[in-house]
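**Student:** just coords:
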């Protein structure tokens, strides 16, 4: 049956691609990317009566990029209300030390902003407020295609803010939106990779030049293009150029990362688009490098200690609620030799009530009767690891251990300290998990306004060009958790609606 399905899928893709030359000349909107952002744009444009196509690098059975594999957490209290700290968290992570002469102008009407401010690389508060305001009606819109959103009771071992999720995760979003798009008469071209933007002599968008297997060049003509092809975590050259040579130690959180080559960002920068977002950083999440599954996140480290290849601690394992601190801890892991650390636990961890949330790998822990034996199995210096555990144990103090909330059970006189969940590791057998930093998506992307229009270096909208999802730059420093899928859906829908309206201009 699987073989038959694959044959039918291959047949369908072949049929689509052989028709490219016949059908690629008269679209109203071309969307690059088939994740939640791209499909939201495609459906919105098709609903408005536009002739729309989607270009997807992946084959049909792997369509959807990162969205396909994500749980699609949404930073909302319910389908009608975002979390209390939504805009506040974005504001706290909006860029570097912004020029104070520009900060004062943010209170003015964006239409009066100077070109410098419009093109400035920072998190535009108007874009964030649009995201917060449009989130509820966007989820209601998606609900109309059969997707149900439910509360996520225990998203992390400890959480400071609530989350909701689509039942069925990101794949449910992809399936529902793709079905609706095809129902509206839209076309998805699989195994089709965008390469460059086509513009006229005045710089207006005229379409996309792409490559269809086997390296056959095709031009898809349209007055509007929506770039929704993700970030560049699947491009080793861009990762090294922007994130640095240590990016070799990062692994994609899902197979969908491999399809995100950064061409959407590159082709827009090539025609003068303004960058936005932290190009040297990314959304980091702790993972088990041995795992074969998508999303093998490891949040158990607050209940033990983290050591590097030298057998030494290097970070506060329990600085606060897991959902708001795991990224900083993970970045510290990625900075260690070979980008790896080991979470050391004892038998008490078996009784954690939230163990299923804390350990998401299918691989077993490395176990041993003694710390010295555990060190040998991990390839760590036994004398150093024994000294590290002994120093940690001596710094622990009696108190009430609460695995479901920050408990203030901190070490005393230990460097670096551990601020919560500090219990001695003295009850065998002992166990350990290797942990590395995964890359979920990159932060650097394109500057857009609240209409999802891509801006040029002069702060003006590039006629006919839009961006959504991770192609749209927005994040700096610390990721505002559970907003990436939401951002893709909201601005994808905005982009598609605005893009198709250009038919009449």
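**Tutor:** Here it is on my side, so go on. This is a predicted model, so every value here is computed, not measured.
**Student:** contacts and neighbour counts: CA atoms only from here.
**Tutor:** Will do.
**Student:** Can you name every helix or strand that the longest strand belonging to the chain contacts?
**Tutor:** Using DSSP state E to define each element, the chain has its longest strand at strand 430-442. Secondary-structure packing of strand 430-442 (3 or more Cα pairs under 8 Å, 6 or more residues apart in numbering; DSSP states H and E): strand 251-252, strand 282-287, helix 322-334, strand 340-345, strand 366-368, helix 371-378.
**Student:** List the contacts of the shortest one.
**Tutor:** Read it as strand 251-252. 233-234, 258, 289, 437-440 (Cα atoms under 8 Å, 6 or more residues apart in numbering).
**Student:** what does stretch 393-400 give?
**Tutor:** 407, 409-414, 422-426.
**Student:** Among these, which ones are in strands?
**Tutor:** Assignment to strands by DSSP E places none of the contacts of stretch 393-400 there.
**Student:** still on that earlier bit, now distance to residue 297 and mean neighbour count too, for the helices and strands packed on strand 430-442, in CSV please.
**Tutor:** Formatted as CSV, these follow (distance: least, Cα to Cα, whole Å; neighbours: other Cα atoms under 10 Å):
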stretch, distance to residue 297, mean neighbour count
strand 251-252, 12, 20
strand 282-287, 4, 26
helix 322-334, 10, 21
strand 340-345, 13, 26
strand 366-368, 17, 18
helix 371-378, 20, 18
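**Student:** With residue 329 as the reference, measure out to residue 179.
**Tutor:** Using Cα to Cα, to the nearest Å, residue 179 is found at 40 Å from residue 329.
**Student:** Against that first model, consider the following:
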């Protein structure tokens, strides 16, 4: 009799969730994490912990979120499963797999409740998803309202504690390079030193290929080797390639990814476990973004940040030098996220005039002055600026700014240098709705499962913020429930 029933490869949110589900069935589970204990957690460690779930408002969330004295002053709009479904269809332009989507939107809420019952802690995300209004109240926005206590670091700490309590064996520093097969069945994994581990089932939860610059260039296109890796350096796609070698089918969109605006010039701006998600720059809907020519090139106010931030990294990558600057004036500066815009060593330049700011960031003075002047002069000032709703306060320039247009006219002015930070790749393995890996002809590869970023088909070009962690939980639980 084998000593191991289920091998989970990858110690992030999806892998741990699969391990919990398998352990709950009495399976003997070994979780293999490539990183050492101080490098562990996959991409999940680097997140803010934001988790998208349907709910009926604050009272509906109270049973599984931490109490906060601000709750009595907070409005949390309901967010239905239909809202979630429509958001996925909208941001992926209809390229989301409908079967996977249906499972995600219907099981998101019960899966989070289940994890909370195990000891994974959640809270309302005041600092990221609400604005403090003049009367001291808070209005949440964008369909994304809860997150983990302690962010990604807290998420992994909770998962690890729960797994140990369940009897899951966690082995760190385990670099898995291949799958072991017996005929058409997967029966284990092979480690970098040539050693093997055998089990009845293997769950691939080792992420995508975003940490491998050669695979990025081959799959995402020219220039993607220049992107900064936001999260773990260990998601190099080896297990995806291993599965393809034994006949697994590709799932989803291998040509696009989750990419954000990322601090361009701060030292150690890749895989930084101290600053993690604080290197993102996500208050851009309030200001404008210009390239090295001093020109705007996208609609900063096209939608709430939750629906645009994961696709705007690639827009930055396409600009000259793969660099741009987010611009704000003194009026807007206090509204920026403190955790991201007040971090140590941040890439920022300030000046009393737009012309002086242009000199400091190395863009043509006349071009930047013209861009800002044209923008300021085109704003429909008859509409009240309100960042908690899509206010329709438009700047009628090219490209337009559809919402939250506020003139940059009060010095000092601020410019934050940003580049493209890659989070995870959208393509993965093709699976059924329980994470069982399929071949091209639709037959299942016995003994092989995938979840998290290794599962393809949910996202393309973009995704609704917070749905990556949710998908990892939902399909991790499903894989662990049958592995």
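**Tutor:** The structure has been received and is ready for your questions. Small disclaimer: the values here were computed from a predicted structure and weren't measured.
**Student:** thinking again about what came up before, take the helices and strands packed on strand 430-442 of the first structure and lay them out in JSON lines including distance to residue 183 of the first structure.
**Tutor:** Below are those laid out as JSON lines (distance: least, Cα to Cα, whole Å):
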{"stretch": "strand 251-252", "distance to residue 183 of the first structure": "33"}
{"stretch": "strand 282-287", "distance to residue 183 of the first structure": "35"}
{"stretch": "helix 322-334", "distance to residue 183 of the first structure": "38"}
{"stretch": "strand 340-345", "distance to residue 183 of the first structure": "47"}
{"stretch": "strand 366-368", "distance to residue 183 of the first structure": "50"}
{"stretch": "helix 371-378", "distance to residue 183 of the first structure": "54"}
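**Student:** Mind checking these for the one nearest to residue 151 of the first structure?
**Tutor:** Closest of those to residue 151 of the first structure is helix 322-334, at 15.8 Å (criterion: Cα to Cα).
**Student:** Would you mind getting the average deviation of that closest one from the second structure?
**Tutor:** Its aligned residues in the second structure lie a mean 2.6 Å from helix 322-334 of the first structure after superposition (mean Cα distance after the TM-score superposition for the first structure).
**Student:** contacts for that helix?
**Tutor:** When contacts are defined by Cα under 8 Å, 6+ apart, helix 322-334 of the first structure is touched by residues 156-161, 249-250, 283-286, 299, 308, 314-317, 319, 339-341, 435-437, 478-479, 481.
**Student:** Give the equivalent position in the second structure for residue 278 of the first structure.
**Tutor:** Under the alignment by TM-score structural alignment, residue 278 of the first structure pairs with residue 253 in the second structure.
**Student:** what's near enough to touch the closest residue to that match other than its chain neighbours?
**Tutor:** Using Cα to Cα, 6 or more residues apart in numbering and skipping residues adjacent in sequence, the residue nearest residue 253 of the second structure is residue 427, 4.5 Å away. Contacts for residue 427 of the second structure (Cα under 8 Å, 6+ apart) come out as 208, 250-257, 453-457.
**Student:** Distance to residue 286 of the second structure and secondary structure added to those residues, as TSV?
**Tutor:** Shown next, in TSV, are these (distance: Cα to Cα, whole Å; DSSP: H, G, I helix; E, B strand; the rest coil):
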residue	distance to residue 286 of the second structure	secondary structure
208	32	coil
250	39	strand
251	36	strand
252	33	coil
253	31	coil
254	32	coil
255	30	coil
256	26	coil
257	24	strand
453	31	helix
454	34	helix
455	34	strand
456	33	coil
457	32	coil
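**Student:** ok, of the residues you listed, which one's closest to residue 153 of the second structure?
**Tutor:** Nearest to residue 153 of the second structure out of the contacts of residue 427 of the second structure is residue 453 (Cα to Cα; 18.4 Å).
**Student:** That closest one matches what in the first structure?
**Tutor:** That one, residue 453 of the second structure, aligns with residue 470 by TM-score structural alignment.
**Student:** Neighbours of its match, how many?
**Tutor:** As a burial measure, residue 470 of the first structure scores 31 neighbours (other Cα atoms under 10 Å).
**Student:** how close does the residue lying closest to it once chain neighbours are set aside sit to residue 74 of the first structure?
**Tutor:** In this structure, residue 470 of the first structure finds its nearest non-sequential neighbour in residue 230, 4.6 Å apart by Cα to Cα, 6+ apart. Going from residue 230 of the first structure to residue 74 of the first structure by Cα to Cα gives 18 Å.
**Student:** between these two, which one's more packed in?
**Tutor:** With neighbours defined as other Cα under 10 Å, residue 230 of the first structure and residue 74 compare such that residue 230 has more, 35 against 26.
**Student:** Okay, helices next: where are they in the second structure?
**Tutor:** Along the second structure, counting by DSSP state H, helices occupy 13-24, 58-61, 81-91, 98-118, 126-129, 151-166, 213-220, 238-245, 309-317, 338-341, 354-361, 365-377, 467-482.
**Student:** Out of the ones you listed, which gets nearest to residue 41 of the second structure?
**Tutor:** helix 151-166 (5.9 Å).
**Student:** Return the mean post-superposition distance for the closest one against the first structure.
**Tutor:** Helix 151-166 of the second structure, aligned to the first structure and superposed, deviates on average by 2.6 Å (mean Cα distance after the TM-score superposition for the first structure).
**Student:** Just want the angle from that helix to helix 13-24.
**Tutor:** Relative orientation of helix 151-166 of the second structure and helix 13-24, computed by axes from the mean of the first three to the mean of the last three Cα atoms, to 10 degrees: 20 degrees.
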